[in-house]
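*Asks:* Dropping a prediction and its sequence here:
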Amino acid sequence: MTSTPSASVKTRGSLPDRLLGGIERVGNKLPDPFMLFLILFLIVAVASTAMAWANVVVTVPGATEATVIKGFFTAEGLSWFTTTLGANYLGFPPLATVLPILLAVGVAEKSGLLSALIRKAFGSAPRWALPYAVGFVGVLGSIMSDAAFVVIPPLAALVFKAAGRHPVAGLLGGFAAAGAGYSTSMLVTSLDALFSGITTAVTETLPNPGSPVNPLSNYFFNFASSIVLILLAGFIIDKILEPRLRRQGVPTEETASEDDSVPGALPSGALPPSMSSTLTAVERRGVLWAAAAGAVVAAVILTGALLPDSPWRNEDGGYLPKSPLLSSIVFIVFIMFTVPGLVYGKITGTIASGKDVPRVMGASIKDMSGFLVLAFILGQFIALFNWSGIGNWLAVAGASGLESIGLTGYPAIIGFILLASLLNLFIISGSAMWTLMASVFVPMFALLGFEPAFIQGAFRVGDSATQILTPLNPYMIVLLTMLRKYEPQAGLGTVIARMLPFTVLFWLAWVGVLTVFFVFGLPMGPGNGIYIDG
C-alpha cells in the first residue's frame, strides 16, 4: 500500500484544516527529537551557568531554605554531569514504566491474545460508539498512573482497526484522552491522595485554612469533568481527528517489521486478514483459558492486598495516599498481560516453547529501539533541569508575575489556570508542579477567601490540558515512535497539530465546568465549597 506521508501533505480545505496543516509543517521543521533535546540541554546549561554566576536565588514560600540556581559550566556542574551520566539515563522515569509493560504487552500481542479479545469484544460493536469508548478508557486511565500512556494508545489502535476504522485515530485519541484528561476521573485515584496531601501540608501554616482537604475534596468536580471530557474526546476523535486523517491519506497499515518471526504469531498490531469477529475453536479455547488464568492472577493479587497484615498496605494499614500496592501498578499490569498471553500462546500454538518467550519480548523492545536511544538525551535534559533549580525559578517567577498584575476574584482563577497550563509545558510532573504552585497560590487565594480545595480543582485543569503538546513530555516521544510505524516521516509537528484540538477544546470545556461550579456555588466535594466560611 502506498500513501503520501502526512508530513508532506499540503492540507487544503477549511480554515481549521489549513491552520493545523500549517502548525504541522512548521512543527516538522523542528530538529529531530534527539537533536532538539540536545539543543535544549545546551540552552539550559548556558542559562543555568549565567544565573549561577549572577547568584540567582529562588525562595519558594513555605520552604525552609532558598533554592540556589546551580550552573552546568561550573566545577560543581561538570563534576555532577560526569559522575551521573549513566544514572541520569537509567533514572529516566518512563524507562521503569515503559520497558516492563512493553515486554508484557509484547507477549499478549504477539501471541495473538489481544487480537482475539478485540475481535471478540469489538468486532460486532457499533462503530459509532468506539471513539466514546476510547474517550472513556483514556480519561479514566489515570487510575493506571503513567502506564496509561503506554497501554491505552496501541490497544485503541487495535480496536479501531478491528472495526474497520482508522487505527491512527484510536492511537492518537487514546493518548490525547489519557493525557489531556489525566487529572480527573470518576474514581478516586492515587493522584487525588497525592494532591490533597500536598494541599494539606501547605494549609497547616494558614491562620484560616478553610475546610480540611482529603482525597474526596474534588470528587464532585472530577466526576462532572470526566463525563464532559469523555463525551468531548469521543466527539473530537469521531468528527475532527479521524476525518482529517483520511483527508490527509494517512496509512491504515503499519510498515513491515523486520522481526515478527515468532512461529504463528501475528505481526505487530496486525489483525487477521478477514477482520472477522468470529473466532476459531482453538482461539475460543485459548481465550477461555487465558481469561481463567487472568482471573486466578487477579484473585491472588486481590487476596494478598486485602489481608489484614498485607505487605502491600502502608504503615497506617491503608492504601492512600501512598502504599506498596499503589507503587506496584507496573507489576500488576505486567503480570496481567504476561500470564494470560503465555496461556493463550500455549493453547493456540503461537508460543510453542519457552524459547519463544524472549523472542516475542525482544521483538516488542525492538519496535521501541528508537525511543531507547532518545531516552538517553531526554534523561540528561530532565536531570539537568531538575538539578539546576530552574524549574523552581520558573514557577516562582510566574507566580510573582501573576500577583503583580493585581488580578482578583474569578479572573485571578483564570489567570492561575493559564499560568499552570504554561508551566505544564516545562514541568511535566503534576506533583512537582503542585508542590511549587500550592506553596505560592493556596495561601494567596486563601487571603482572597477561596477554599484550598477549589484552588486545587482549578490547578487540575491547567495541569493536564497542555501536557500533550510539549516535547518535554517523554510519553509524547513514545507516541511518536508508535505513530512512525504508520507514518515513518511523522515528526513532532505532526503530533502537536493533531493534539491541538484536544488541548483547546478540553481546556475550554474544563474551565466551563469549573465556571458552573463557581457561579452556582456547587461543592467541589463532600464538605468542600468555593469560599472559606467566616
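*Replies:* Arrived safely, thanks for sending.

*Asks:* going forward, measure contacts and count neighbours with C-alpha atoms only.
*Replies:* Will do.

*Asks:* so the closest residue to Gly398 other than its chain neighbours, which of the three states?
*Replies:* With sequence-adjacent residues excluded and distances taken as CA to CA, 6 or more residues apart in numbering, Gly398 is closest to Leu419, at 6.8 Å. Taken by DSSP: H, G, I helix; E, B strand; the rest coil, the conformation at Leu419 corresponds to helix.

*Asks:* Near Leu102, how many other residues are there?
*Replies:* By the measure other CA atoms under 10 Å, the count of residues near Leu102 is 23.

*Asks:* in a helix, that's where it is, yeah?
*Replies:* Yes - judged by three-state DSSP, Leu102 forms part of a helix.

*Asks:* From Asp367, how far off is it?
*Replies:* Noted for Leu102: a distance of 9 Å to Asp367, by CA to CA, to the nearest Å.

*Asks:* for Pro358, same thing?
*Replies:* Distance, Pro358 to Asp367, by CA to CA: 14 Å.

*Asks:* Who are the packing partners of the one helix or strand Val159 maps to?
*Replies:* Take DSSP states H and E as the rule and Val159 turns out to sit in helix 147-162. Contacts defined by 3 or more CA pairs under 8 Å, 6 or more residues apart in numbering; DSSP states H and E place helix 147-162 against helix 93-110, helix 113-122, helix 130-139, helix 167-180, helix 474-483.

*Asks:* Next one for the comparison:
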Amino acid sequence: MSAVDSKNEKKGLFNRFLDFIEKYGNRLPDPVMLFVYIAIIILICSAIFGALGTTAVNPGTGEEIKVVNLLNGDGLIMILTNLVKNFTSFPPLGLVLVVMLGVGLAESTGLISTVMKTTILHAPKKLILPTIVLVAILGNAAADAAMVVLPPIVAMIFIALGRHPIAGLAAAYASVAGGFSANLILSVLDPLVAGFTEIGAQIYDPSYKANPAMNYYFLAVSTLVLVPVAVFVTTKIVEPRLGKYEGETEQLEKVTPTEKKGLLWAAISVLLILGIVLALSLPEKAIFRHPETGGLTVSPLMDSLVPLMMILFLVPSIIYGKVVKTLTNSKELADHLAKAMSGMGMYIVIAFVAAQMIAYFNWSNLGPIVAIKGAETLEALGLKGVPLFIGFIIVAALINFLIASSSAKWAILAPVFVPMFMIMGYSPALTQAAYRIGDSITNPITPMLAYFAIALTFAKKYEPKIGIGTFMTSLLPYSIGFGIMWIILFAIWYLLGIPLGPEGEIFLPQ
C-alpha cells in the first residue's frame, strides 16, 4: 500500500515530493474527524471575519457580500435547525446510494465478473487502461454519476488483471474528475457554463450571445490528449508507488455455458431498456425532452440519469441472477440489495459530516469573498497573453479548494474575468476555455468535492488502513499531469489562433 521505501533506491525529486505528501498526509486525522475540524475552523473564521466586517462586491450584481458570523445567536439557530436538512438534502448522498443499489447487485450476482471475463480481460492488455481512461473521461457526460459508478468497477478490473485495485480506482476517479470539462460530445455542463459566460460578456457587450459549443473543438482534442497522460501517470508513477497488492484477489475462471446464457439475456434487457429510453427521447414531443424548448441537453432525460443508471444495472443483474441461480426468490434479492448497502456505512457517516461542513462554508460567504479577492489580485498583476491565462487557470484551480461546484464558481468569476478580458481584446470563448481547465484539474484532490470522500471509502474496502496521504499521492500526479499538458495545449491553441469551437474565436473582431 505504502510507497516503495528502499533506502538504496535513488528517487527523483517528484517521488520525494510525493513521499513528503504521503508521510505527513497520513498523519492527518481520519476523514470523518478531518471534516469535523475543518467545519470548526470555518465557524471560527466566520466569527473572526464577521466581527471584522470583511466584505467584497459581487462584480456581476454590484451586491455587497459580507462574511456571516455563524457563532452568534442567529448562526447557532441556523446550524441546529438545518442539521438534518443539510444531511438529507446533500446531493451526493442520494446519488451514491441509489446508483450503488444497482452496481452492488451487479457485483454480488456475478454479472460484473462475467462481463469482465468475456470482454475487457480478453482485450489486448495495452488497450485496457487507455480504454478505461477514455470511458471515464467520456463518462462525465453523465455528470457526477460517473464518479460513483466507475471507480469501484475499475478497481475490480485491476484486481482481476493482477494489478493494484487502488491504482485502478484512482485512475478512474481522477480521469472523470480531473478531465471533467473534456469530452467528445456536448454535455449538460456546456450550456450551463455558457449561460454564465453570456451574462458576464453582456456587461461589456449587451448584444453578445454565447454558443454552448464554442469550446467544443478544444475540449474534444483535450480528451485525446489527457488519455495518454492518465495512462502514463498510472503505469509509471501510481502503480510503482503502491507496489504489489497483498490483499485478496479474485481468480477469474472460464465463462460457463450458463453464465454465457445469463449474460446474453442481461444484454438483451439492456438493449430493451435503451430502446425504451430512446423511444421516450428521440420523437419531437417525447416526454424526456424539455417541455418548452424540446431540447435534450437540459431536459427530464438529464434529470433522470441517476435512476436510469440504477435501472441499467438493476434489471440485467436480476435477470442474470435468475438464469445462473444466484437469485432464486425475492428474499435472496432483498438479501443481495442489503449486502450492496452494507458497505456504505462509513460513507454515510462521512456524508453527514461533510454535508454540515459544506453548508457552513456556503452560509459564511467565505468562498465567494476569497474568489473575488483573488480575481482582483490577478487583475492588479497586469499580465497579458499566455501568462495572463495561465495565471487565471491557476486562480480557478485554487478556488476549486473553496467552491467545488463548476457553475457556482463561474457565476462568481465570469462577471469579473469575461468583461475584463474582453476589454483587452480576448473573446469570451477563450476565457471560458481557460476557466474549464482550472475548474477541472484540481477536482481529484479537493475535499470540497464530496466524491473525494466516496472514492476514499471505496479505497478502504481494499486497504482498510489507507490514509489520506497515501490516497492523495495516488491522485495528485493526475492533477499535475493534466494541468501541465492542458496548459501546454491551451498555449499552442492560443499561439496558433485556432478557433476553440463554433463561434469560438481567440480574439474579439476588431
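*Replies:* Nice, I can see it. All figures in this text were calculated on a predicted structure; none of them were measured in a lab.

*Asks:* Can you pull the TM-score for these?
*Replies:* The TM-score (TM-score structural alignment, normalised by the length of the second structure) is 0.96; 508 aligned residues with a CA RMSD of 1.8 Å.

*Asks:* so where in the second structure does the helix holding Val159 of the first structure end up aligned?
*Replies:* Residues 145-160 of the second structure are where helix 147-162 of the first structure aligns, with TM-score structural alignment as the criterion.

*Asks:* just stretch 411-427 of the first structure next, same as before
*Replies:* Mapped onto the second structure using TM-score structural alignment, stretch 411-427 of the first structure covers residues 387-403.

*Asks:* try stretch 108-127 of the first structure
*Replies:* Aligned using TM-score structural alignment, stretch 108-127 of the first structure spans residues 106-125 in the second structure.

*Asks:* how about the matching stretch: buried residues?
*Replies:* By 16 or more other CA atoms under 10 Å, the buried positions in stretch 106-125 of the second structure come out as 106-117, 120-121.

*Asks:* Could you list the residues in contact with that stretch?
*Replies:* Contact partners of stretch 106-125 of the second structure, identified using CA atoms under 8 Å, 6 or more residues apart in numbering, comprise 128, 153, 157, 160-161, 252-255, 259, 263, 313-314, 316-318, 320-321, 326-327, 336, 339-340.

*Asks:* could you redo the last one with a cut-off of 7 Å?
*Replies:* Residues from elsewhere that reach stretch 106-125 of the second structure (CA atoms under 7 Å, 6 or more residues apart in numbering): Ile128, Ile157, Leu252, Val255, Glu259, Phe313, Leu314, Ser317, Tyr320, Gly321, Thr326, His336.

*Asks:* Run the chain-centre distance for that stretch.
*Replies:* Distance of stretch 106-125 of the second structure from its chain centroid, counting by CA atoms, centre = their mean, to the nearest Å, is 25 Å.

*Asks:* quick one: contacts of stretch 72-84 of the first structure?
*Replies:* Contacts to stretch 72-84 of the first structure, defined as CA under 7 Å, 6+ apart, come from residues Ala45, Ser48, Thr49, Gly71.

*Asks:* What residue in the second structure is paired with the first one?
*Replies:* Alignment of Ala45 of the first structure against the second structure is given by TM-score structural alignment, with Leu43 as its counterpart.

*Asks:* tell me the contacts of that match?
*Replies:* By CA under 7 Å, 6+ apart, Leu43 of the second structure lies in contact with Leu70, Leu71.

*Asks:* how far away is it from Ile480 of the second structure?
*Replies:* Counting by CA to CA, the gap from Leu43 of the second structure to Ile480 of the second structure is 31 Å.

*Asks:* Where do the helices of the stretch 201-350 of the second structure begin and end?
*Replies:* For the stretch 201-350 of the second structure, applying DSSP state H, counting those that start in this stretch gives helices covering 216-233, 239-242, 257-279, 300-303, 305-324, 330-342, 345-364.

*Asks:* The second one: average distance to aligned residues in the first structure?
*Replies:* Once the two structures are superposed, the average separation between helix 239-242 of the second structure and the matching residues of the first structure is 2.2 Å (mean CA distance after the TM-score superposition for the first structure).

*Asks:* same check, this time on the fifth one
*Replies:* Following the fit onto the first structure, the mean deviation recorded for helix 305-324 of the second structure is 0.6 Å by mean CA distance after the TM-score superposition for the first structure.

*Asks:* Please apply the same query to the last one.
*Replies:* After superposition onto the first structure, helix 345-364 of the second structure sits on average 0.7 Å from its aligned residues (mean CA distance after the TM-score superposition for the first structure).

*Asks:* what range in the first structure does that helix sit on?
*Replies:* The aligned range for helix 345-364 of the second structure is 369-388, by TM-score structural alignment.

*Asks:* that older thread, out of the helices of the stretch 201-350 of the second structure, the one nearest Ala453 of the second structure is which?
*Replies:* Shortest distance between Ala453 of the second structure and these, using CA to CA, is found for helix 345-364: 6.9 Å.

*Asks:* Counting by contacts, list what the closest one packs against.
*Replies:* Counting contacts by 3 or more CA pairs under 7 Å, 6 or more residues apart in numbering; DSSP states H and E, helix 345-364 of the second structure is packed against helix 31-51, helix 83-88, helix 451-462.

*Asks:* now do 6 Å
*Replies:* Packed against helix 345-364 of the second structure by the contact rule (3 or more CA pairs under 6 Å, 6 or more residues apart in numbering; DSSP states H and E) you find helix 31-51, helix 83-88.

*Asks:* one step back: what's the offset of the helix holding Val159 of the first structure from the middle of its chain?
*Replies:* So, by CA atoms, centre = their mean, the centroid of helix 147-162 of the first structure is 13 Å from its chain's centroid.

*Asks:* Mean deviation, it versus the second structure?
*Replies:* Once fitted to the second structure, helix 147-162 of the first structure is off its aligned match by 1.5 Å on average (mean CA distance after the TM-score superposition for the first structure).

*Asks:* Please work out the angle formed by the directions of that helix and helix 130-139.
*Replies:* With axes from the mean of the first three to the mean of the last three CA atoms, to 10 degrees defining the directions, helix 147-162 of the first structure sits at 170 degrees from helix 130-139.

*Asks:* could you check the angle helix 93-110 makes with helix 147-162 of the first structure?
*Replies:* With the same axes, to 10 degrees defining the directions, helix 147-162 of the first structure sits at 30 degrees from helix 93-110.

*Asks:* Point to the residue nearest the middle of the second structure.
*Replies:* The residue lying closest to the centre of the second structure (CA atoms, centre = their mean) is Ala177, at 3.0 Å.
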